[in-house]
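[1] Based on what follows, work out the 3D shape:
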Amino acid sequence: MRLAAARAAQMRNQGVSPSDSAADQGNMRPRLLFVMGIMTTFDNRRRRDSIRKTWMPQGERLRMLEKDKGIVTRFVIGRSANPGPDSEVERAMDAEEKEYNDILRLNHVEGQDGLPLKIQMFLSSALSTWDADFYVKVDDDVHVNIGITRSILARHRSKPRVYIGCMKSGPVIANNESKYYEPDHWKFGTAGNNYFRHATRQLYAITRDLATYISANKHILHKYTNEDVSFGSWLIGLDVEHVDERSLCCGIPPDCEWKAQAGNPCGASFDWNCSGVCNPAERMEEVHRRCWEHREAALPQAQES
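    Next comes the predicted model:
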């Protein structure tokens, strides 16, 4: 589907006529810089709480972040397989959402059909709720400096089709006993070949045009075993600028501290060995204390620990 048609379909889903002027559309919803979806699961309440205590503003500060800086951050989670009124899981999530007002619920069974579909559902839901220049995916075991991330994305705001993250190209695993086994390995040619270049899964961002394309075509976009490979594959045949932004994949302390001292503060930090902060519920506060951007970003922040 062409991008113009995708935009029109998205606008119709939002109740907007494609013939409406840009000014009229702008009057309906404020244009934001980015919407950040933090992928989480029912079992990860402690991870969510560790983020709330550190890098994600709460309460009035969360509203200020949206109003004053054009930044929306939400935990993203689907529904349980049995979402009736007697579901303890659903009651717990409803109570958590009522308390914090920072959760985006998807019309999607959590854990079903894998993370690639969940990310597609997130993009569709985010597009229908917020009008932003960028849509960002992050895992719930990653430390994020929102102000640094904001500065990185703002540099590319005038570009229509940009894919930003830490680009990599790992080996395609044909061994079916491996954790990273790729059933479609034969599509990548001779044994030992690498995947195409794509962003690591911990944090990446795309512009609105690309999010609209993925949302409109989600039913025909192929899903590989690995989420980050799937996402990269959806963009590989498009006229897209890939931005390899290494400040979005810093290591935990002391790596992030050294880089900040050298004048290169980090947008995101995690343990490579764990593909996120190891034991994030216990360690996020320490990582935040040592990696946080502090007041330099002029953003409303959670209380400093």
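
[2] can we go C-alpha only for contacts and neighbour counts from here?
    Will do.

[3] Could you check which helix or strand contains the residue nearest the centre of the chain?
    In the chain, the residue lying closest to the centroid (C-alpha atoms, centre = their mean) is K137, at 0.7 Å. Counting by DSSP states H and E, the element that carries K137 is strand 131-139.

[4] ok, and what's touching whichever helix or strand comes after that strand?
    Remark: after strand 131-139, the chain's next helix or strand is strand 143-144, criterion DSSP H and E. Strand 143-144 is contacted from outside by 51, 55, 267-270, 277, 284, 287-288, using C-alpha atoms under 8 Å, 6 or more residues apart in numbering.

[5] re earlier: correct me if wrong: the residue nearest to the centre of the chain contacts T40.
    No. In this structure K137 lies outside contact range of T40 using C-alpha atoms under 8 Å: 10.9 Å.

[6] Type out the PyMOL command that picks the buried ones from the contacts of strand 143-144.
    Entered in PyMOL, the line below selects the buried ones among the contacts of strand 143-144, by 16 or more other C-alpha atoms under 10 Å:
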select buried, resi 51+55+267+268+269+270+277+284+287+288
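
[7] Near A5, how many residues? Count them for me, please.
    Around A5 there are 14 other residues, counting by other C-alpha atoms under 10 Å.

[8] other SSEs contacting the longest helix anywhere in the chain?
    Longest helix in the chain, counting residues (DSSP state H): helix 114-129. With contacts taken as 3 or more C-alpha pairs under 8 Å, 6 or more residues apart in numbering; DSSP states H and E, helix 114-129 sits against helix 3-13, strand 103-109, strand 131-139, helix 208-216, helix 227-235.

[9] To S158, which of these lies closest?
    Minimum separation from S158 across the helices and strands packed on helix 114-129 (C-alpha to C-alpha) falls at strand 131-139, 8.9 Å.

[10] what angle sits between that closest one and helix 114-129?
    160 degrees (axes from the mean of the first three to the mean of the last three C-alpha atoms, to 10 degrees).

[11] can you list contacts of strand 131-139?
    29-40, 119, 123, 126, 153, 157, 201-208, 211, 276.

[12] Buried ones among those?
    Using 16+ other C-alpha under 10 Å as the burial test, the contacts of strand 131-139 include 32-40, 119, 123, 126, 153, 201-208, 211, 276 as buried.

[13] Among the residues you listed, which ones are in helices?
    Per DSSP H, the buried ones among the contacts of strand 131-139 map to helices at 119, 123, 126, 153, 208, 211.

[14] Chain neighbours aside, what residue packs nearest to the first one?
    Pointing back at I119 there. By the measure of C-alpha to C-alpha, 6 or more residues apart in numbering, the closest residue to I119 outside its immediate chain neighbours is K137, 7.8 Å from it.

[15] so which of the helices and strands packed on helix 114-129 comes closest to M93?
    Once those are compared by C-alpha to C-alpha, strand 103-109 is nearest, at 8.8 Å.

[16] buried sites along that closest one?
    Going by 16+ other C-alpha under 10 Å, strand 103-109 has these buried residues: 103-106, 108-109.

[17] Second chain to compare with the first, below:
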Amino acid sequence: MPLHHPKHRHHHDEDVLPYHRSDDEAKPRRPYVPSSFPSSPASAAPPHRFLLLFAVVCLLLAVASLSFAVSVSRRPVPLQSPPDSVAFRCGRAEDSLRSFLASSGNYSAGDREKVLAVVGVHTELGSAARRAALRATWFPPNPEGVVSLEHGFGLSFRFVIRRTKDKEKMADLQKEVDMYHDFLFIDADEGTKPPEKMLAYFKAAYDMFHAEFYVKADDTIYLRPDRLAALLAKDRLHHRTYIGCMKKGPVVSDPNMKWYESSYGLLGNEYFMHASGSLYALSSEVVGAIATTNNDSLRMFDYEDVTIGSWMLAMNVNHEDNRAMCDSTCTPSSIAVWDSKTCSGSCNPIEKIRELHNTTLCSKSPTLPPEVEEEE
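    Predicted coordinates:
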């Protein structure tokens, strides 16, 4: 509400309002006239004439002001154009979709948007063909589709990407951003290591969204958003939850072999249980703890999935193993399909994802299997 302040009197008010003065000062005084000449009534105007003149001047000013106000009100008022640039940022991180919607004047939201889950599909600058395959299949194809999926299932999808100092690459990416507006830029450069990139993603997503879960997905998987939403919406006893396809495996200590781990001395011969990196979800309380922790306080291993798994051990979370998140072929209950044994995702993701989408069992089967629907 506007605050009302007491009006202050100015010095010139005393000249206009003579009765504000003391009685002696308020009395009208005649000009000095030599005694040999009698005063004439016309030599000094009576006080009431000055007041009358002042009232007439005020009336004329009021009429002029009213006429001006009426003339202005009849003029067409130009519509206010939306601001040229409205950015939803957290440091160097930016949500391109909300920036676009706000700039178009069709969006209004608080600092943190409430959703069931943020699904960050991690991608790279040179993976435009993969993103095109996803938009042609299970990923929303345009801003309207992203908003519709958010309203329908509570899932807010974004392609998570890092910036680069290469002007040509950034120019190509900006064209894609301007066309689809479905990117979440994180506070990380192109050379940032995967574990550090993941930390930047969780920090940015937590600051921009008030979600029950924060999901990490690769751009090499086939996903059923409706089934993912059904999984995340279930009631759980544990507030700190880590959902994914849990696995263990040998720690590679030979630098000449694939999956070499430079910190093998801290791990022993076998990795602790952790979720496969292609798809997993962390509950809000878990991500909140990560987002508010100093970066230097978190140990970074060579691989993202191992690094996240080590943080989960330290935070005493509930590990929820769900094999439907890593099916190798489509089933009536599969949430995600990808080759977890020979590839990190699909070996030929562009062709494989389109092929899966053209299969009825993959893209057109009901959200829940018939037997589950009957039980409910």
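
[18] TM-score, when you put one on top of the other?
    Put the two chains on top of each other and the TM-score (TM-score structural alignment, normalised by the length of the first structure) is 0.79; 258 aligned residues with a C-alpha RMSD of 2.1 Å.

[19] re the thing from before, mind giving me TSV with the buried residues of strand 103-109 of the first structure and columns for distance to C250 of the first structure?
    Putting the buried residues of strand 103-109 of the first structure into TSV (distance: C-alpha to C-alpha, whole Å) gives the following:
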residue	distance to C250 of the first structure
I103	26
L104	27
R105	29
L106	30
H108	32
V109	32
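
[20] centre of the chain versus the strand holding K137 of the first structure, how much separation?
    Centroid separation between strand 131-139 of the first structure and its chain, computed with C-alpha atoms, centre = their mean, to the nearest Å, is 6 Å.

[21] Quick check, F183 of the second structure in contact with F159.
    Yes. If you go by C-alpha under 8 Å, F183 of the second structure and F159 touch, sitting 4.7 Å apart.

[22] residue ranges of the strands in the first structure, please?
    With strands called from DSSP state E, the first structure shows them at 31-39, 71-79, 103-109, 131-139, 143-144, 162-168, 198-207, 241-244, 268-269.

[23] how about W259 of the second structure, what does it touch?
    V252.

[24] swap that for E150 of the second structure, sorry
    Residues in contact with E150 of the second structure (C-alpha under 8 Å, 6+ apart) are 115, 156-157.

[25] Check these against the first structure and tell me which are still in contact there.
    Mapping these onto the first structure (both residues aligned by TM-score structural alignment, their matches' C-alpha atoms under 8 Å) leaves 115, 156 still in contact.

[26] any chance of the contacts of E150 of the second structure in TSV, with distance to N269 of the second structure too?
    Listed next are these as TSV, based on distance: C-alpha to C-alpha, whole Å:
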residue	distance to N269 of the second structure
V115	40
S156	39
F157	38
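
[27] Give the equivalent position in the second structure for G37 of the first structure.
    With TM-score structural alignment as the criterion, the equivalent of G37 of the first structure in the second structure is G120.

[28] looking at it, that match is touching L155, isn't it?
    No. At 10.1 Å, G120 of the second structure does not count as touching L155 under the criterion of C-alpha under 8 Å.

[29] Just give me the neighbour total for the residue in the first structure that C245 of the second structure lines up against.
    Under the alignment (TM-score structural alignment), C245 of the second structure maps onto C166 of the first structure. Neighbour count for C166 of the first structure, taken as other C-alpha under 10 Å: 22.

[30] for K248 of the second structure, same thing?
    13.

[31] Ok, E144 of the second structure next?
    Counted with other C-alpha under 10 Å, residues neighbouring E144 of the second structure total 12.

[32] mind checking how far it is from R227 of the second structure?
    When distance is defined by C-alpha to C-alpha, to the nearest Å, E144 of the second structure is 21 Å away from R227 of the second structure.

[33] Over to A102 of the second structure?
    From A102 of the second structure over to R227 of the second structure (counting by C-alpha to C-alpha), the distance is 30 Å.

[34] what does G277 of the second structure give?
    G277 of the second structure is 19 Å from R227 of the second structure, where distance means C-alpha to C-alpha.

[35] Now distance to L235 of the first structure too, for the ones in helices among the buried ones among the contacts of strand 131-139 of the first structure, in CSV please.
    Below are those laid out as CSV (distance: C-alpha to C-alpha, whole Å):
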residue, distance to L235 of the first structure
I119, 14
L123, 14
A126, 19
L153, 18
R208, 13
A211, 10
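
[36] which one of these is nearest H294 of the first structure?
    Distance ranking of those against H294 of the first structure, using C-alpha to C-alpha, places L153 first at 19.0 Å.

[37] which ones are touching the closest one?
    F134.

[38] Reformat the strands of the first structure as a markdown table; add distance to G251 of the first structure.
    Formatted as a markdown table, the strands of the first structure follow (distance: least, C-alpha to C-alpha, whole Å):
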| stretch | distance to G251 of the first structure |
| --- | --- |
| strand 31-39 | 19 |
| strand 71-79 | 22 |
| strand 103-109 | 27 |
| strand 131-139 | 15 |
| strand 143-144 | 10 |
| strand 162-168 | 12 |
| strand 198-207 | 12 |
| strand 241-244 | 16 |
| strand 268-269 | 5 |
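
[39] And F188 of the first structure, what's its match in the second structure?
    Under TM-score structural alignment, F188 of the first structure pairs with L267 in the second structure.

[40] Could you find the closest non-adjacent residue to that match?
    Counting by C-alpha to C-alpha, 6+ apart, the residue nearest L267 of the second structure is V251, at 7.3 Å.

[41] Run a quick neighbour tally on the one you found.
    19.

[42] Over to the one 4 residues further on?
    Using other C-alpha under 10 Å, P255 of the second structure has 10 neighbouring residues.

[43] Return the distance of it relative to T342 of the second structure.
    P255 of the second structure is 21 Å from T342 of the second structure, where distance means C-alpha to C-alpha.

[44] go on, K167 of the second structure?
    Using C-alpha to C-alpha, K167 of the second structure is found at 35 Å from T342 of the second structure.

[45] H239 of the second structure now?
    34 Å.

[46] Between these two, which is the more surrounded one?
    H239 (15 against 9).

[47] so what's the more buried one up against?
    Counting by C-alpha under 8 Å, 6+ apart, H239 of the second structure has contacts 283-285.

[48] now the first structure: which of those residues match?
    Among the contacts of H239 of the second structure, the contacts conserved in the first structure (both residues aligned by TM-score structural alignment, their matches' C-alpha under 8 Å) are 283-285.

[49] Save those residues as TSV, and put in distance to F88 of the second structure too.
    Below are these laid out as TSV (distance: C-alpha to C-alpha, whole Å):
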residue	distance to F88 of the second structure
S283	23
S284	20
E285	23
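
[50] And those residues, which is closest to A55 of the second structure?
    Of these, the one sitting nearest to A55 of the second structure (C-alpha to C-alpha) turns out to be S284, at 69.8 Å.

[51] S99 of the second structure matches what in the first structure?
    Match for S99 of the second structure (TM-score structural alignment): no aligned residue.
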